[in-house]
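> attaching a predicted model along with its sequence, questions to come.
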Amino acid sequence: GSRRIKMDVYLEVTGSRNINSVIKTIEKTGYLIDNIEVHPAKSGTYGNIGLSIVVGIPKDSKDEQVIDNIANVENVVLVVRCD
C-alpha cells in the first residue's frame, strides 16, 4: 500500500494557479500535506527547477524527490519541511 507521510508545507507560487489541484496531485503520491503557507515566489531562491516540485526528505538529509509530472502546473516551487 501507499505510505502516507505527514508534512508541513512551504509553497511558493508564481502566477495564478490552482493550489488545490497541486495539493491533490501531490497527495496522490502518498504524501499528506498539512499546515500550508502560500507566499509570492522569490526568483532564484531555489534555483531554476522549472515546473518541478521539490520534496526534500528527510529534513536532516540533502536527498530530494523531484516530482516533475504535475499536470496543469507552471512555475511552482514546493518546499516541504518534515517534522
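Cool, the structure landed. Residues are numbered from 1 along each chain as shown.
> switch to C-alpha atoms for all contacts and neighbour counts from now on
Noted.
> helices of this protein, start to end?
Secondary structure of the chain (DSSP state H): helices at 19-28.
> can you give me the strands in it?
5-13, 31-40, 53-56, 64-67, 76-81 (DSSP state E).
> now tabulate the ones you listed in CSV and tack on distance to Thr25 and mean neighbour count.
Formatted as CSV, the strands of the chain follow (distance: least, CA to CA, whole Å; neighbours: other CA atoms under 10 Å):
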stretch, distance to Thr25, mean neighbour count
strand 5-13, 14, 17
strand 31-40, 10, 13
strand 53-56, 11, 20
strand 64-67, 10, 12
strand 76-81, 13, 20
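> put this next to the previous one:
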Amino acid sequence: MIDLVLSQLANPFRIGLLVALVFTMRKTEAATGRIIPLIAGVVFVAVILPSTLPDPTGSLTEQILAGLVSNAIILAVVLAGWALATRLRR
C-alpha cells in the first residue's frame, strides 16, 4: 500500500489536476466556499484516475484509498505553497 501511495505522489497528472483544483477553488471561492469544493475534488481525482488508468499492482479499492491519502498530501503541499506565495506578495 505504501508503494502505491508513493507512486501516486509522483504522478504528474495527479499533481496537475490538484494544482488546477486549487486555482479553480481560489477563483470560485466567494460563490462556492473552500472546504466542500476541495473535498469533492480530492475524492473525484482519487476515483477517476484509477478508474480510467488502472494500475495492475492493486485492486480498485486499494487504489482509491491510496489516492485519497496521496491527494490529501499533495493538496496540503499545494495549499502551503499558495499561502506562502500570498504572504510573499504582500
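Good, I have the coordinates. For clarity, every value in this text was computed on a predicted model and none was experimentally measured.
> TM-score for these two?
Here the TM-score for the pair of chains, by TM-score structural alignment, normalised by the length of the first structure, is 0.28; 36 aligned residues with a CA RMSD of 3.3 Å.
> thinking again about what came up before, okay if I get the strands of the first structure as a markdown table plus distance to Ile19 of the first structure?
Compiled in a markdown table, those are given as follows (distance: least, CA to CA, whole Å):
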| stretch | distance to Ile19 of the first structure |
| --- | --- |
| strand 5-13 | 9 |
| strand 31-40 | 9 |
| strand 53-56 | 13 |
| strand 64-67 | 15 |
| strand 76-81 | 10 |
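> which residues touch stretch 3-17 of the second structure?
Outside stretch 3-17 of the second structure, the residues within contact range by CA atoms under 8 Å, 6 or more residues apart in numbering are Val45, Leu49, Thr57, Gly58, Gln63, Ala66, Gly67, Val69, Ser70, Asn71, Ile74.
> distance across it, terminal residue to terminal residue?
21 Å (CA to CA, to the nearest Å).
> what residues sit buried inside that stretch?
By neighbour count with 16 or more other CA atoms under 10 Å, stretch 3-17 of the second structure contains the buried residues Leu4, Val5, Gln8, Leu9, Arg14, Ile15.
> sitting in helices, which of those residues do you find?
Using DSSP H, the buried residues of stretch 3-17 of the second structure in helices are Leu4, Val5, Gln8, Leu9, Arg14, Ile15.
> sounds good, over and out.
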